[in-house]
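Peer 1: sequence? don't have it. structure:
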């Protein structure tokens, strides 16, 4: 297992961005995260990368992997 997230929840104020999310990634897997603006995609990636701690749930990152992403900022 490279990465696993179980029962992740995250709120910003009264807004719930993640609700009981489960996600598993094993070697050789390919995945995409898609959705309309403001649905928590970037926030989910930040949780997976360890930049934000979830309010609830457990996250496992294999210590031999590096998680990175390129955020898109409007010019």
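Peer 2: In hand now; what should we look at? Everything numeric in this text was worked out from a predicted model, so none of it was measured.
Peer 1: When you work out contacts or count neighbours from here on, use the C-alpha atoms and nothing else.
Peer 2: OK.
Peer 1: Quick check: buried residues in the strand or helix carrying residue 45?
Peer 2: Here residue 45 sits within helix 41-49, counting by DSSP states H and E. For helix 41-49, the neighbour count (16 or more other CA atoms under 10 Å) marks 41-48 as buried.
Peer 1: Check which helices and strands the helix or strand hosting residue 57 sits against.
Peer 2: According to DSSP H and E, residue 57 maps onto strand 56-61. The contact analysis (3 or more CA pairs under 8 Å, 6 or more residues apart in numbering; DSSP states H and E) places strand 56-61 against strand 3-12.
Peer 1: hang on, the earlier thing: any chance of CSV for the buried residues of helix 41-49, columns distance to residue 8?
Peer 2: Output for those, formatted as CSV (distance: CA to CA, whole Å):
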residue, distance to residue 8
41, 13
42, 15
43, 12
44, 9
45, 12
46, 13
47, 9
48, 10
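Peer 1: So which of these is the closest to residue 11?
Peer 2: residue 43 (10.4 Å; CA to CA).
Peer 1: try this one side by side with the last:
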């Protein structure tokens, strides 16, 4: 796990959040859905939560909570709460 991997996941999730998915891999899409707590996106991709967890793998899965916190903090700063 590296800071580079964390920032990669944060960037993909941020892009997805604002509708700028581009051409991410399936793993990147699944990671973004997990970071953003979007089970509807998982369903649209025909993945269960368990399948998504398996697909992103243990290294990225360990970064999901950190990425989610980082994006939440960005939202709070933008709203003037932090």
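Peer 2: Noted; the coordinates are in hand. Source: prediction; values computed, not measured.
Peer 1: Quick TM-score on the pair, please.
Peer 2: Once the chains are laid over each other, their TM-score by TM-score structural alignment, normalised by the length of structure 1 reads 0.30; 45 aligned residues with a CA RMSD of 4.4 Å.
Peer 1: Now do the helix holding residue 45 of structure 1 against strand 56-61, angle only.
Peer 2: Here helix 41-49 of structure 1 points in a direction 60 degrees away from that of strand 56-61 (axes from the mean of the first three to the mean of the last three CA atoms, to 10 degrees).
Peer 1: Tell me what angle helix 41-49 of structure 1 forms with strand 3-12.
Peer 2: 130 degrees.
Peer 1: Grab the most central residue of structure 2 for me.
Peer 2: residue 32 (2.5 Å; CA atoms, centre = their mean).
Peer 1: For it, which non-adjacent residue is closest in space?
Peer 2: Leaving aside its sequence neighbours, residue 32 of structure 2 sits nearest to residue 13 (CA to CA, 6 or more residues apart in numbering; 4.2 Å).
Peer 1: Number of residues surrounding that neighbour?
Peer 2: Close neighbours of residue 13 of structure 2, defined as other CA atoms under 10 Å, add up to 27.
Peer 1: next one: residue 44 of structure 2
Peer 2: Neighbour tally, residue 44 of structure 2, other CA under 10 Å: 9.
Peer 1: For the helix or strand harbouring the residue nearest to residue 32 of structure 2, buried residues please.
Peer 2: Assigned by DSSP H and E, residue 13 of structure 2 belongs to helix 3-17. Going by neighbour count (16+ other CA under 10 Å), the buried part of helix 3-17 of structure 2 is 6, 9-14, 16-17.
Peer 1: longest helix of structure 2?
Peer 2: As assigned by DSSP state H, the longest helix anywhere in structure 2 is helix 49-78.
Peer 1: quick one: it to helix 3-17, angle?
Peer 2: 90 degrees.
Peer 1: what's the spacing between helix 49-78 of structure 2 and its chain's center?
Peer 2: Centroid displacement of helix 49-78 of structure 2 relative to its chain, using CA atoms, centre = their mean, to the nearest Å, is 5 Å.
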